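S.K.: Next come a sequence and a model predicted from it.
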Amino acid sequence: MGEIEDKTRTPQQERSIRTKEAIIRAAMKLFSDKGFHQTNTKEIAAAAGVSTGSFYSYFIDKRAVFIDVLHMYGEELLARIDASMSKINFDTIGRAELILHLVDTLLLSHKAFIGYHKDLSIMYHSDEVIKQLMDEQYETGRLRTLKYLQMGQDELKTEDIEAASVIVFESVSAIVDVISFSPQRISTERLKSELVQMIINYLYK
C-alpha cells in the first residue's frame, strides 16, 4: 500500500490543485447520484474531464477519493452553517427562529447528497478510517453546538451544558436525517415544529 501511495502526487501548482478538486467534486456527485459501489474510477475521471490515468496520479482508488469527499463535505457543511449563523443578530432573534434557521440550513446541506449519506452509514461500520473521520466530524459539530449554547448560557435551565450539547446535537441530527432520507408519514413542517418546541422546552427557563 505504501508503495502505491507514493506514486500519487500532492498537487502544488494551481492547475493541479484545481484538477484534484474537480475529481473530488465529480466523485461527490456520482456517489450521491449512484452510490459508492455503483460508481467506478473511469466514470469519475470522465465526469471530472480527465483521463483515467490522470485520476490514478492523484488517488490510488475510489475509496481514497471517497475519503477526500468526506473531508470536503464536512468542511463545506461547517462553513455553510457558520456563514448562515453569522448573518443572525443573536440579540434580537427569537429562540424558535434561531433553532429553525439552523435546522433549515442542515436540511439544505443534506438535500443534494442522499445517496452519499446512505453509503456513509454503511461504510461507518465497515471502514475504520472512515469511522474515525466521521467521529471527528461529529465531535466538531458537538463542539460547535456547545459554543452556541454557551453564548446564551444565562438563559439556560440546564446546569450541564456539555451534556446538553450532545442531546441537542443528536436530536437535531436525527430529525434532519429522518426528514432527508426516510419515507415521510408526518409532514416536514410538523416534524420541524415539534423538534424546535422540544429543544426550547428542554433548554430554556
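M.R.: Sure thing, it's come through.
S.K.: CA atoms for contacts and neighbours, from now on please.
M.R.: Fine.
S.K.: how about the nearest residue to the one residue sitting closest to the centre of the chain, chain neighbours excluded?
M.R.: Centrality entry for the chain: nearest residue to the mean C-alpha point is Gly74, 4.4 Å, by CA atoms, centre = their mean. Using CA to CA, 6 or more residues apart in numbering and skipping the chain neighbours, the partner closest in space to Gly74 is Gln137 (6.6 Å).
S.K.: That neighbour reaches Tyr73, doesn't it?
M.R.: No - counting by CA atoms under 8 Å, Gln137 stays clear of Tyr73, with 10.0 Å between them.
S.K.: returning to that earlier point: could you measure the residue nearest to the centre of the chain against His125, distance?
M.R.: Computed as CA to CA, to the nearest Å, the Gly74 to His125 distance reads 18 Å.
S.K.: can you check Gly53 too?
M.R.: From Gly53 over to His125 the distance is 31 Å, taken as CA to CA.
S.K.: Please apply the same query to Ala163.
M.R.: For Ala163 relative to His125 (CA to CA), the value is 25 Å.
S.K.: and what of Ser84?
M.R.: 32 Å.
S.K.: Sketch out the helices for the chain, chain order is fine.
M.R.: Shown for the chain, the helices assigned by DSSP state H span residues 2-7, 14-34, 41-48, 52-58, 62-86, 95-111, 114-124, 128-151, 161-181, 188-203.
S.K.: quick one on the thing from earlier: Ser84 and His125: which has the busier surroundings?
M.R.: The residue with more neighbours, out of Ser84 and His125, is Ser84; 13 against 10, by other CA atoms under 10 Å.
S.K.: gap between the more buried one and Thr52?
M.R.: For Ser84 relative to Thr52 (CA to CA), the value is 38 Å.
S.K.: likewise Lys20?
M.R.: For Lys20, the distance to Thr52 - CA to CA - is 13 Å.
S.K.: And those two? Which one has more around it.
M.R.: For Lys20 versus Thr52, the count of surrounding residues by other CA under 10 Å is larger for Lys20: 23 against 15.
S.K.: Measure how buried the nearest residue to Tyr56 once chain neighbours are set aside is and give me the count.
M.R.: Spatial nearest neighbour of Tyr56, chain neighbours left out: Thr8 (6.9 Å); criterion: CA to CA, 6+ apart. Neighbour count for Thr8, taken as other CA under 10 Å: 15.
S.K.: try this one side by side with the last:
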Amino acid sequence: MSSVRTPKQQRSIQTKHLIVKAAFHLYAQKGIHGTNSKEIAEKAGVSIGSFYSYFKNKKTLLLEILEDFLDRTYLSIWKDMGNFTLNELGRDGIRFIINNVFEAYDLAPTFLRQTHALRYSDPDINRVYERERNREVTQIRFLLENNKHRMRALDQEAAALVIHNAVESVAHTAKLIGPKMEEKRLVNELTEMIYSFLLREDTPQ
C-alpha cells in the first residue's frame, strides 16, 4: 500500500475534504463502529484507493476529524473575549464563557456523544480529549493569573481544573444525558458558584 500523502493541490485538498465530510455524515447516521472505509469512500464519491492515499485507516480519519472538531469547539468557547477586560473578570464574563460552552455542545452533538463514549475504551481517543482538557485548563488558568489580585483561591492550578470539570460536567449532562432543565437556570447557578468560589467579597462585580 502506498504511503499516506498530504494534499497540496486544490483538487487533492477537495478530495480529502469530501472524505472527511462523508465520514462525519456517516458517523452521525450509522455510528462510528457501524461505518467502514469502503462506505466512506462511496459516500464521498472517490475510490477506496483514494481513501487510503489520504488516511492509513478509518481510525486515523476519525482522530483527524476529532482533533479538528475540538479545535472548532475551543475557538467557539473562547471567541470574543476581547470584549472583556481580562484582569477585571466579573459575573458577565464568567456567564459569557459558560454560555459559550453550552452552545459548543450544539456543534455536533451526535459525534460528541459517540466519541465521548469511546474515551473509556480507546486510548487514542482519550489522549486527544486529554490534550484538549489540558488546553482548556491552561486557558482558564491564564484568566485566573490575570485576576490573582482579586482571587480568593490560592491554588490556581487546582482551581482551574475544578472550574473546568464543573462546567463540563453540567453542560455535558444537560446537553447529552438529562434530565432536561432550562439552560439559563444552570448557567446562572454555575456563574454564581464560580464567582463566589474565585473572587473575594470586596471584588467589584
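M.R.: Thanks, I have it. Remember, predicted model here, so these are calculated numbers, not experimental data.
S.K.: Give the aligned equivalent of Lys151 of structure 1 in structure 2.
M.R.: Quick fix: residue 151 of structure 1 reads Met, not Lys. Matched to structure 2 by TM-score structural alignment, Met151 of structure 1 sits across from Asn146.
S.K.: For that match, list the residues it contacts.
M.R.: By CA atoms under 8 Å, 6 or more residues apart in numbering, the contact list for Asn146 of structure 2 reads Leu86, Asn87.
S.K.: Distance check, it against Thr110 of structure 2.
M.R.: 36 Å.
S.K.: Same question for Gly31 of structure 2.
M.R.: Taking CA to CA, one finds Gly31 of structure 2 at 9 Å from Thr110 of structure 2.
S.K.: How about Leu190 of structure 2?
M.R.: Counting by CA to CA, the separation of Leu190 of structure 2 from Thr110 of structure 2 is 25 Å.
S.K.: Equivalent analysis for Met151 of structure 2, please.
M.R.: Using CA to CA, Met151 of structure 2 is found at 38 Å from Thr110 of structure 2.
S.K.: residues near the aligned partner of Asn99 of structure 2 in structure 1, how many?
M.R.: If you follow Asn99 of structure 2 across to structure 1 using TM-score structural alignment, you land on Asp104. Residues near Asp104 of structure 1, counting by other CA under 10 Å, number 13.
S.K.: And Ala104 of structure 2, by the same measure?
M.R.: The burial count for Ala104 of structure 2: 19, using other CA under 10 Å.
S.K.: Wait, it touches Lys79, no?
M.R.: No - counting by CA under 8 Å, Ala104 of structure 2 does not reach Lys79; the two are 11.0 Å apart.
S.K.: before we move on, the earlier item: I'd like to know how far the match of Asn99 of structure 2 sits from Arg80 of structure 1.
M.R.: Going from Asp104 of structure 1 to Arg80 of structure 1 by CA to CA gives 12 Å.
S.K.: likewise Ser126 of structure 1?
M.R.: Ser126 of structure 1 is 29 Å from Arg80 of structure 1, where distance means CA to CA.
S.K.: neighbour-wise, which of these two wins?
M.R.: It is Arg80, of Ser126 of structure 1 and Arg80, that has more neighbours when counted by other CA under 10 Å, with 16 against 11.
S.K.: Map the more buried one onto structure 2.
M.R.: Matched to structure 2 by TM-score structural alignment, Arg80 of structure 1 sits across from Ser76.
S.K.: Spit out the contact partners of Lys42 of structure 1.
M.R.: Ser51, Thr52.
S.K.: List the contacts of the counterpart of Thr10 of structure 1 in structure 2.
M.R.: Aligning on TM-score structural alignment places Thr10 of structure 1 opposite Thr6 in structure 2. Contacts for Thr6 of structure 2 (CA under 8 Å, 6+ apart) come out as Tyr54.
S.K.: in terms of contact, does the residue nearest to the centre of structure 1 touch Glu136 like I think?
M.R.: No - assessed by CA under 8 Å, Gly74 of structure 1 is found out of contact with Glu136, at 9.8 Å.
S.K.: ok, the corresponding residue of structure 1 for Ala108 of structure 2 - how many residues close by?
M.R.: Under the alignment (TM-score structural alignment), Ala108 of structure 2 maps onto Phe113 of structure 1. The tally of other residues near Phe113 of structure 1 (other CA under 10 Å) stands at 20.
S.K.: which ones are touching Phe113 of structure 1?
M.R.: By CA under 8 Å, 6+ apart, the neighbours of Phe113 of structure 1 are Lys29, Ser32, Asp33.
S.K.: how near is the second one to Val176 of structure 1?
M.R.: The reference is to Ser32 of structure 1. In terms of CA to CA, Ser32 of structure 1 sits 17 Å off from Val176 of structure 1.
S.K.: go on, the last one?
M.R.: Counting by CA to CA, the gap between Asp33 of structure 1 and Val176 of structure 1 amounts to 19 Å.
S.K.: more neighbours, those two?
M.R.: Comparing Asp33 of structure 1 with Val176 by other CA under 10 Å, the one with more neighbours is Val176, at 23 against 16.
S.K.: Under the alignment, what does that one map to in structure 2?
M.R.: Per TM-score structural alignment, Val176 of structure 1 is aligned with Ala171.
S.K.: Show the contacting residues for that match.
M.R.: Shown in contact with Ala171 of structure 2 (CA under 8 Å, 6+ apart): Val101, Phe102, Tyr105.
S.K.: got those residues as TSV, with distance to Val137 of structure 2 columns?
M.R.: As requested, these are exported to TSV (distance: CA to CA, whole Å):
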residue	distance to Val137 of structure 2
Val101	13
Phe102	17
Tyr105	18
